[in-house]
Structures are given as C-alpha cells and as structure tokens.
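> sharing a model prediction with you, sequence too.
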Amino acid sequence: MLNKIILIGRLVREPELRYTPSGVAVARFTIAVDRPFANRQGEREADFIDIVVWQKQAEVCTQYLGKGRLVAVEGRLQIRSYDDSQGVRRKAAEVVAEQVRFLDRPREGQAAAGAGSNDFALAESGYSEVNFSEDDIPF
C-alpha cells in the first residue's frame, strides 16, 4: 500500500506552532494549490489543504515561512475524526508533512526576525525525519 502526497502551493496564513504535553513541536498551516484547469467562467480555482509538521521541522517552518511563501510539501494523507463544540462527529483531512521545501525567498520586508540570507540555506538543510505518536496531537 502507498500513501504519498506531493504538493506545491502558497501559504494562506502564518504557521501556528504548538507543543504537545510531552514537549514535541507541531505546526499547522494551510496552502493554496492551483487546480490545473479553469472553471466555466474562465477563472482559476485552488484547493486549500491543511498541513501538519512535527518536531524541529515545525519550528523551522514557523520561523522562516509566512503568508504567501511558496513551498513544496511531501508527506502522507491523514483522515482523523473529532467531536466539534456541539458534540457532532466530524472528519478532517490533512497532510502530515515528512519534508517541507522552501521554493522562494521572502520578499523585501517579509523576512522573519533574524532571518538573513545565510539563514535561508540553514532552513533548507533538511529536517526530514518525523517521528510522533497519534497521542501527541494537541488539537
């Protein structure tokens, strides 16, 4: 069996970083991925896909990524169930990232605090190992 997803898209908002009770970093963000065709009115459409990143890679993504940044995400699809605030059972689909690659540089004035040209290369240097347990999910 195979569960592998590769996406290229732009962040629609800043990543949100949290820590599990055991101290494991987990970040969430959403990317917009263009559809390869236009609708009947000739307008381009996009899918908005939730991404979950773990451990050191979560911290690096939170530090160096922001709204509008272009990324490639490689990971697996995860479907999870939860009860909403009204007690209704819901399902959520998200991609658990194994690797996030930064495909562009921050625009002028968009760089994260302390991020210089050398920091971009450091952030690219790879935190591809992601080990976690389903009990570590804080949301």
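Yes, it's here.
> from now on I want contacts and neighbour counts done on CA atoms only, so please keep to that.
Noted.
> which SS state does the residue nearest the centre of the chain fall under?
In the chain, the residue lying closest to the centroid (CA atoms, centre = their mean) is residue 51, at 3.5 Å. Under DSSP: H, G, I helix; E, B strand; the rest coil, the three-state class of residue 51 is strand.
> count the neighbours of the residue nearest to it when sequence neighbours are not counted for me.
Beyond its immediate neighbours in the sequence, the residue positioned closest to residue 51 (CA to CA, 6 or more residues apart in numbering) is residue 95, lying 4.8 Å away. A total of 23 residues lie near residue 95 under the criterion other CA atoms under 10 Å.
> what sits against the residue nearest to the centre of the chain?
The neighbourhood of residue 51, defined by CA atoms under 8 Å, 6 or more residues apart in numbering, consists of 28-31, 94-97.
> ok, structure two:
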Amino acid sequence: MNTVTVVGRVGRDASEDFKAFDSGKTKARFSVAVNRWDSKTKSEVTDWFNIEIWDKQAEFAAEYVKKGRLVAIDGAIANNRWVDKTTNNERENFYIRANTIRLLGSKRDAEEAVL
C-alpha cells in the first residue's frame, strides 16, 4: 500500500506553479516543510516535500494554499524518471501526489507565518 500523510507549512504559493491544460485538467505544485526530531543531532530538522495535486483540488490549492500556511496532505509517493540531456545520466525525483489537502490553523496563523 502506498499512502502518506504529511502536516507542515507551505514553502511557496500553489498559484506560482498552477497549470490549466487544453484537456480541461488542472495541476498545482508546491512544497511543504515538515519538522521532525533527529535523535542523532538532538535537534529539530526540516524535511521538504514536493506536492502535486490535480483538478478541483488544484484549483482550490491555487486559491488558498499560500506560503506559511499549515496544511495536511494525504496522498501517495510518486516519481518521475528521465535521462538528463546534458549528462546522459538517468535521473529520478520523488514527490507526493496529493489526493486531499486540508487547511489547518486559523487564517490569522497563516497571515502571521507569511510575515
């Protein structure tokens, strides 16, 4: 089973990477920072996750998912593979293909996080 849930702060507005396709489909991409405790360094570290979301959820994200906003993302791990044209090496990146997004915290929290 491939499911993942992350809760964190948005790193960039979803509207910055929103696309509408001729087919009528829409896609938004943004990043989420998730803090966790690292027992080796005995400090908090931040993991960054790239998020991709489609259609009505993408339209919602483009309007409401802003930098600093606390969100919960439910989805699945996905990956892209390609051959780098410059080096001819195979490349791969992983991201979360979101099924749902929930806005957490108050509007005031989101506004203060951006400041």
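Everything's here; your move. In this text the structure is predicted, and so the values were computed from the model without any measurement.
> one step back: now the strand or helix carrying the residue nearest to residue 51 of the first structure on the second structure. Mean distance?
In the assignment (DSSP states H and E), residue 95 of the first structure maps to strand 89-102. For strand 89-102 of the first structure, the mean deviation from the second structure after alignment is 0.7 Å (mean CA distance after the TM-score superposition for the first structure).
> show residues contacting that strand.
Applying CA under 8 Å, 6+ apart, the set of residues contacting strand 89-102 of the first structure from outside is 5, 49-54, 57, 61, 69-84, 124, 126-130.
> go again with 6 Å.
Counting contacts by CA atoms under 6 Å, 6 or more residues apart in numbering, the residues outside strand 89-102 of the first structure that touch it are 50-53, 71-83, 128, 130.
> buried subset of these?
Neighbour-count burial (16 or more other CA atoms under 10 Å) applied to the contacts of strand 89-102 of the first structure gives 50-53, 71-76, 128.
> okay if I get the residues you listed as TSV plus distance to residue 22 of the first structure?
Written out in TSV, the entries for those read as follows (distance: CA to CA, whole Å):
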residue	distance to residue 22 of the first structure
50	23
51	21
52	17
53	16
71	28
72	29
73	26
74	26
75	23
76	23
128	21
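> wait, which of those is closest to residue 24 of the first structure?
For residue 24 of the first structure, the closest of those turns out to be residue 53, at 10.8 Å, with distances computed as CA to CA.
> assign residue 67 of the first structure to helix, strand or coil.
Taken by three-state DSSP, the conformation at residue 67 of the first structure corresponds to coil.
> return the residues in contact with it.
With contact set as CA under 6 Å, 6+ apart, residue 67 of the first structure has these partners: 11-14.
> show me what the helix ranked longest in the first structure is packed against.
Within the first structure, and with DSSP state H defining each element, the longest helix by residue count is helix 55-64. Applying 3 or more CA pairs under 6 Å, 6 or more residues apart in numbering; DSSP states H and E, one finds that helix 55-64 of the first structure contacts strand 25-38.
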